[in-house]
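Visitor: Fold the following and give me the result.
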Amino acid sequence: MTVPTTPNLQSLGHRQTLRERVRDALRAAIISGELEPGVVYSAPALGARFGVSSTPVREAMLDLAKEGLVAAQPNKGFRITQVSEQDLDDIAAVRLLIEPPTVRAAVRVIPEADLPALRELAQAIVDAVERGDLVGYVRADHVFHLALLGYSGNRHLVDTVSGLRAQTRLLGLAPLLHSGRLGRSAAEHHDLMDLVEARDAAGAEELMRRHIGHVRGLWASGTEEE
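Guide: Sure thing, here's the model as predicted:
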């Protein structure tokens, strides 16, 4: 049976609209904590921050409001929603149920021809850290992991994980970047690709479990011991 190429790899060459680019950048800024929970941001201020007009920002924020990441504040702008520690624990628990076994199954079916493109996605995560670009880091990490999950052929599963990842907050990324520890965590994506290329399904599953654990420990607070 021929396994279809993951949608994320197919769409690498897709040219996003300005609204989509702004939405993805804002989402990543929220997840990384660059845009702070509870703070109200105006569309003009965000437009100046991201180098665009207020119109695509307003449109993008309305999209993110549907995802629950922001709440519109009449005549003021958009408030970044807060997520409780319990919610973050619950999100991580659901991701642990879905992602590790899905990656284990995917390892067996990823076409050899797709491995270089996946390796490039892993390198994009490392490159973002080296630039000190937290927003770029979150975006690249998102694309890489959804690309792997895409080999399940289950669009509902991929969409569910995408939504869960969007609700996650990684407020400890900045101190980890400055300490150099985020770079070591970014390199872990190459470790995962080594396991994928070796067709080590069990090893890839276990690494994914540790990876998600980092989200609630090391990356969430920036203080967890290695």
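
Visitor: From here on, just use CA atoms for contacts and neighbour counts.
Guide: Will do.

Visitor: How about the contacts made by the one residue sitting closest to the centre of the chain?
Guide: In the chain, the residue lying closest to the centroid (Cα atoms, centre = their mean) is H142, at 2.9 Å. Contacts for H142 (Cα atoms under 8 Å, 6 or more residues apart in numbering) come out as 162, 165.

Visitor: before we move on, what about G172?
Guide: 32-33, 218-223.

Visitor: could you point out which element follows the longest helix along the chain?
Guide: Longest helix in the chain by number of residues (criterion: DSSP state H): helix 85-107. Using DSSP states H and E, the next helix or strand after helix 85-107 towards the C-terminus is helix 115-131.

Visitor: still on that earlier bit, the helix or strand that contains the residue nearest to the centre of the chain: which residues count as buried?
Guide: Per DSSP H and E, H142 falls inside helix 134-150. By neighbour count on 16 or more other Cα atoms under 10 Å, the buried set for helix 134-150 is 134-150.

Visitor: Please generate a structure for the following sequence too, so the two can be compared:
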Amino acid sequence: MAAAKPTAPVLPVLGGTRSSYRERVADALRAALVAGELRPGQVYSAPALATRFGVSATPVREAMLDLAKEGLVDTVPNKGFRVTEVSERQLDEYTRVRALIEIPTTAELAVTADPAALEALRPAALEIVTAAEAGDLVAYVAADLRFHLGLLQLAGNHHLVRVVRDLRERSRLYGLTALVEQGRLRDSAEEHLEILDALLTGDPEPVRAVMTRHLGHVRGIWAAERNSEAAG
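Guide: Just a heads-up that it's a prediction; the model follows:
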């Protein structure tokens, strides 16, 4: 059976306030940046992105201005927004800082977290697997972010959560498309279920082991495309 191809993200029509819709669009754009679906150095217009995401141009333009303030894109007068370049050194540094924070914090949750609170994150872990099977990279990245931040929130350190969110949103996973084409993205997705199962043993060491492996795979995913280009 052929692997699923990446699908174009479409945001559903949402209720709620204008600001909440703008935030939803911004979250989807951040996920597309992380997934590598919006390419560094390329200029994107708000109308083109609106068509791609199935929404109107106004919330896209507003959301892109938010991303510009975060340094994720640059405004290009009369044209749109250019995705900022992220160097391999920067990506490596982001991964290392994440490992320093996420591995010990998540491992400690095996002892401190309420098992019911851990189980409550299983739907998010399953959503990651579902997105991987569908080849929906934006949904994959968004669910992955919710899962890992949900875990870190159980540690009760809100500043730590903000730091990790910022690091994740500045990262790029250039190799995700290749994993979809090779039918291997589901394997990476299922590591999130492994993390939960390890946490529920109550032993920090299995959690530390699977988190170390998981973040090592993340480093490999962002580097995959560049290594392939270098080899070619």
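
Visitor: hmm, back to that, from the contacts of G172 of the first structure, list the buried ones, please.
Guide: Using 16+ other Cα under 10 Å, the buried ones in these are 32-33, 218-222.

Visitor: Which two of these have the greatest separation?
Guide: G33 and L218 (14.6 Å; Cα to Cα).

Visitor: how close does the spatially closest residue to L154 of the second structure that is not a sequence neighbour get to A26 of the second structure?
Guide: Of all residues not flanking L154 of the second structure in the chain, A113 sits nearest, at 6.5 Å (Cα to Cα, 6 or more residues apart in numbering). To A26 of the second structure, A113 of the second structure is 31 Å away according to Cα to Cα, to the nearest Å.

Visitor: Where does the longest helix of the first structure end up in the second structure?
Guide: Counting by TM-score structural alignment, helix 85-107 of the first structure falls onto residues 88-110 of the second structure.

Visitor: Repeat that for stretch 41-54 of the first structure.
Guide: Taking TM-score structural alignment, stretch 41-54 of the first structure hits residues 44-57 over in the second structure.

Visitor: What is the end-to-end distance of that stretch?
Guide: Using Cα to Cα, one end of stretch 44-57 of the second structure lies 12 Å from the other.

Visitor: Check which residues of it are buried.
Guide: By neighbour count with 16+ other Cα under 10 Å, stretch 44-57 of the second structure contains the buried residues 44-47, 49-50, 53, 55, 57.

Visitor: Next: stretch 92-100 of the first structure.
Guide: Buried residues in stretch 92-100 of the first structure (16+ other Cα under 10 Å): 92, 95-96, 98-100.

Visitor: same thing with stretch 204-220 of the second structure?
Guide: 204-208, 210-212, 214-215, 218-219.

Visitor: State the distance from the residue nearest to L154 of the second structure to E119 of the second structure.
Guide: 10 Å.

Visitor: Could you report the distance from the equivalent of H148 of the second structure over in the first structure to L64 of the first structure?
Guide: Aligned by TM-score structural alignment, H148 of the second structure pairs with H145 of the first structure. Going from H145 of the first structure to L64 of the first structure by Cα to Cα gives 20 Å.

Visitor: mind checking which helix or strand G153 of the first structure is in?
Guide: Short version, using DSSP H and E: G153 of the first structure is in no helix or strand.

Visitor: and it, how far is that from D114 of the first structure?
Guide: Per Cα to Cα, G153 of the first structure is found 15 Å from D114 of the first structure.

Visitor: So for those two, which sits in the more crowded spot?
Guide: G153 (15 against 12; other Cα atoms under 10 Å).

Visitor: Confirm A223 of the second structure sits in a strand?
Guide: No - counting by DSSP: H, G, I helix; E, B strand; the rest coil, A223 of the second structure is not found in a strand; it is helix.

Visitor: ok, the residue opposite it in the first structure once aligned - contacts?
Guide: Matched to the first structure by TM-score structural alignment, A223 of the second structure sits across from A220. Counting by Cα under 8 Å, 6+ apart, A220 of the first structure makes contact with 169-173, 214.
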